[in-house]
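Chemist: next input, structure requested:
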Amino acid sequence: MSKPHIAGDQHTHHDHHDHDHSHAHDHAGHDHSAGAHSHAPSVTEANEKRIRLVFLMTAGYALVQAIGGWMSGSLALIADAGHMVSDAAALLLALIAYRVAARAPDALRTYGFHRVRVLAALANGAALLLLVAWIAWEAIARFRSPTTVLAGPMLIVAIIGLIVNLTGAYVLLRGNQSDGNLRGALLHVLGDLLGSVGAIAAAIGIMLTGWTVLDPILSVLVAVLVVRSAWGLVSDSIFILLQGTPKGLDIKVLEADIASLPGIAEVGHLHAWTLTDESIVATIHVTPQPGSDPLALPGLVVARLKDRHAIAHATVQVDPPGGIQKPCADGSC
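Modeler: Predicted coordinates for the structure are as follows:
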């Protein structure tokens, strides 16, 4: 089993080598400072408990809402019940992800299992998008062939749902919002909250006017509101999995900042990506100025990346003067 990386890893490489985009490194002579290092934030037990509580509330009310929607003939309730079932499954997936993410790194997965949380967040968003498509399909069918809706029972069930969702949102809002899984769970609950509001509005409207078409109309409106949040969750998760540069981090500005440090002649091959949630990882090559101490550069660079750019873990390679090969414009060299 491999040893976990050490806090503020400073990887120095003094052997000259040809460098291409495969980024092959000679890992001899690593300089590690003391103290255990975790590549990703620890799984928050409080967040796990909050999601577990909301899961039980969501799953229990989904059953009540499904029965109420079937008895009243309300698409708004049925759609929202489907939403609740989807949310309960997504919350269960998030809980499983927490357990998996808590496992220690091993020789094959040296970064640990925290990316499982990103996968769970992606699954949450994808489930929401599928649910939106189903609601839209059912609403079109209702427009073509309106059905009878019992507004009284519909209103009672919707009000209960509103109370449940408000409670769930309150529980999750008090958690750590830097946790992608918790944010995903909160988005699900807020979507359910909008569904309950829509169902209440539809029930009152039907009671006052007798227009049963209000039921599918409001269902579609809720779906439109949900799709924006769901797409944001999906796109953010995919961006992390593709190892995109973290939002708000300008690579050119960062390179210029590192190049301004004393003793550094050249900077190149800077890569930064999000490991999970708020944890940023980076690799960078530097060359020393004549007369400067190469062994002092990694600690200097790591400190600047951490203090000014919130990069939790950096690997710094020191190349001989002229050893940093600039990439070609077409990326072929």
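Chemist: going by C-alpha atoms from here, please, whenever you check contacts or count neighbours.
Modeler: Noted.
Chemist: show me what the helix or strand harbouring E48 is packed against.
Modeler: Under the criterion of DSSP states H and E, E48 resides in helix 45-72. Applying 3 or more Cα pairs under 8 Å, 6 or more residues apart in numbering; DSSP states H and E, we find helix 45-72 packed against helix 75-101, helix 151-173, helix 180-209.
Chemist: next, the buried residues of the longest one.
Modeler: Within helix 180-209, the residues scored as buried using 16 or more other Cα atoms under 10 Å are 180-207.
Chemist: returning to what we had before: so which bits of the helix holding E48 are buried?
Modeler: Of the residues in helix 45-72, those with enough neighbours to count as buried (16+ other Cα under 10 Å) are 47-48, 50-52, 54-55, 57-59, 61-62, 65-69, 72.
Chemist: got it, and stretch 313-321?
Modeler: Buried-residue list, stretch 313-321, by 16+ other Cα under 10 Å: 313-320.
Chemist: format the residues you listed as a markdown table; extra columns: secondary structure and distance to D293.
Modeler: Supplementary listing: the buried residues of stretch 313-321 in a markdown table, determined by DSSP: H, G, I helix; E, B strand; the rest coil; distance: Cα to Cα, whole Å:
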| residue | secondary structure | distance to D293 |
| --- | --- | --- |
| H313 | strand | 22 |
| A314 | strand | 19 |
| T315 | strand | 18 |
| V316 | strand | 14 |
| Q317 | strand | 14 |
| V318 | strand | 11 |
| D319 | coil | 12 |
| P320 | coil | 12 |
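Chemist: greatest separation within those: which pair is it?
Modeler: H313 and P320 (23.2 Å; Cα to Cα).
Chemist: also this sequence, please, to line up against the first:
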Amino acid sequence: MDHSHGRDSDRHAGHGHDVSVDADRRWLTITLGLILAYLVGEVAVGLLAHSLALLSDAAHMLTDAAAIILALAALRVAARPAGGAYTFGLRRVEILSAQVNGLTLLLLAGWLTFEAIGRLVTPGDVAGGPVLGVALVGVAVNLAATWAMSRANRASLNIDGAFQHILNDLYAFVATIVAGVVVLVTGWGRADTIASLVVVALMLKAGAGLLHASGRIFLEAAPDGLDPDDIGAAMACRPGVSEVHDLHIWQITSGEPALSAHVLVHPEADCHAVRVGVHAWLRDNHHIDHTTLQVDHLSAEAHRTPAQSDPHCAAPHGTTHYAATDPC
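Modeler: Here you go, the predicted structure:
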């Protein structure tokens, strides 16, 4: 039997990952500086102009700054090596960060909705000129911030969470510009409130998406695009393989799929050669490099049909794939 763990290529991946993390930190820090520099002025003008749209933008930008700080902290913590009880290290801290970012978007959307309903019932006087001017500057700042964030690795759910905050803020400023023009031309103050509700809808969409994606990782769901049944059936068709069961596919963190399985091979097959072949096939065809394969010989008297019990696992779970029955 062979209980080997296929992880060869990871020994050569550390340096490139460190370079990527350093670059991500640099772009996140640049974005944070842009946002903080603009935030103070926007709050002051929003209070003077009595603009809910500007104040909602400022509140959102405050969460942007918090999201980036959280993402930076998560990058640092996740870089710590595995050890002790944390055998995978602390890389899932990045997913916690993404989940917090998604939750803050939803909570902020709820607060802004409450404020907007009050403003729709009793609209205040909104100074369209300052609103428009600050929003135009805000678009420029957020375009620069969005460009900087786009240079970071958005395959990371942690960084994408911070990026969604920045992108939604850009949408908010565009809506605020429209509201400022309407207020200047028509004097209709409720346009400012309606602009904030447009931003709320975008926040809800982005926040729900982040919670859904991070929740799938915490619940050990297979990554999008990797169907366990299809992969299990194809593994059972590999040379020498008789059966595949107890197959699990999950993500350690975003962009790091992992797989474990119990593989039974024909009595005359070479367990080690089969494991190496299956690992290479998973890496080359599905980009799964972190694989743990328990490979055992199927004894000559143990041939069975899918309806028979499995003597190898006391409590098997998941679909069992047989070379004799699955289409190859």
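Chemist: TM-score of the superposed pair?
Modeler: Aligned and superposed, the two chains score 0.87 in TM-score terms (TM-score structural alignment, normalised by the length of the second structure); 305 aligned residues with a Cα RMSD of 2.3 Å.
Chemist: S260 of the second structure falls within a strand, correct?
Modeler: Yes. The assignment for S260 of the second structure is a strand, going by DSSP: H, G, I helix; E, B strand; the rest coil.
Chemist: tell me the residue in the first structure aligned with it.
Modeler: Under the alignment by TM-score structural alignment, S260 of the second structure pairs with T283 in the first structure.
Chemist: I figured A88 of the first structure hits T58, correct?
Modeler: Yes. A88 of the first structure sits in contact with T58 when judged by Cα atoms under 8 Å, with a separation of 5.8 Å.
Chemist: and S196 of the second structure, what is it in contact with?
Modeler: If a contact means Cα atoms under 8 Å, 6 or more residues apart in numbering, then S196 of the second structure has 52-53, 56, 112, 116, 172, 175-176 as its contacts.
Chemist: closest to A208 of the second structure among these?
Modeler: When those are compared for distance to A208 of the second structure, the smallest value, 16.4 Å, is given by L112; criterion: Cα to Cα.
Chemist: and the closest one, what element?
Modeler: Going by DSSP H and E, L112 of the second structure is in helix 93-121.
Chemist: which bit of the first structure covers that helix?
Modeler: Against the first structure, helix 93-121 of the second structure falls on residues 116-144 (TM-score structural alignment).
Chemist: tell me the spacing between whatever residue of the first structure lines up with N153 of the second structure and W134 of the first structure.
Modeler: For N153 of the second structure, the aligned position in the first structure is N176, judged by TM-score structural alignment. For N176 of the first structure, the distance to W134 of the first structure equals 32 Å [Cα to Cα, to the nearest Å].
Chemist: ok, L150 of the first structure next?
Modeler: 22 Å.
Chemist: who's more crowded, these two?
Modeler: Taking other Cα atoms under 10 Å, L150 of the first structure and W134 do not tie; L150 has more neighbours (18 against 15).
Chemist: any idea how far the more buried one lies from L208 of the first structure?
Modeler: Counting by Cα to Cα - L150 of the first structure and L208 of the first structure are separated by 12 Å.
Chemist: now swap in R144 of the first structure and tell me
Modeler: When distance is defined by Cα to Cα, R144 of the first structure is 22 Å away from L208 of the first structure.
Chemist: does L157 of the second structure really touch L96, like I thought?
Modeler: No. Counting by Cα under 8 Å, L96 is not a contact partner of L157 of the second structure; they are 9.5 Å apart.
Chemist: list residues touching both of the two?
Modeler: Taking Cα under 8 Å, 6+ apart as the criterion, L157 of the second structure and L96 both touch S214.
Chemist: give me every residue that touches L293 of the second structure.
Modeler: L293 of the second structure is in contact with 3-6, 260-263, 275, counting by Cα under 8 Å, 6+ apart.
Chemist: tell me which residue of the first structure matches up with it.
Modeler: With TM-score structural alignment as the criterion, the equivalent of L293 of the second structure in the first structure is V316.
Chemist: try D64 of the second structure
Modeler: Applying TM-score structural alignment, one finds that D64 of the second structure aligns to D87 in the first structure.
Chemist: for that match, give its distance to A329 of the first structure.
Modeler: Taken as Cα to Cα, the spacing of D87 of the first structure relative to A329 of the first structure amounts to 46 Å.
Chemist: next: P41 of the first structure.
Modeler: From P41 of the first structure over to A329 of the first structure the distance is 36 Å, taken as Cα to Cα.
Chemist: which one of those two is surrounded by more residues?
Modeler: Neighbours were counted for P41 of the first structure and for A329 using other Cα under 10 Å; P41 has more, 15 against 7.
Chemist: from what I see, the more buried one and S279 are in contact.
Modeler: Yes. When contacts are counted by Cα under 8 Å, P41 of the first structure is listed as touching S279 (6.7 Å).
Chemist: coming back round to it: give me the stretch of the second structure that the helix holding E48 of the first structure matches.
Modeler: Counterpart in the second structure of helix 45-72 of the first structure, with TM-score structural alignment as the criterion, is residues 22-49.
Chemist: I'd say P123 of the second structure and G189 touch.
Modeler: Yes. Checked against Cα under 8 Å, the pair P123 of the second structure and G189 is within contact range at 6.5 Å.
Chemist: understood, closing this out.
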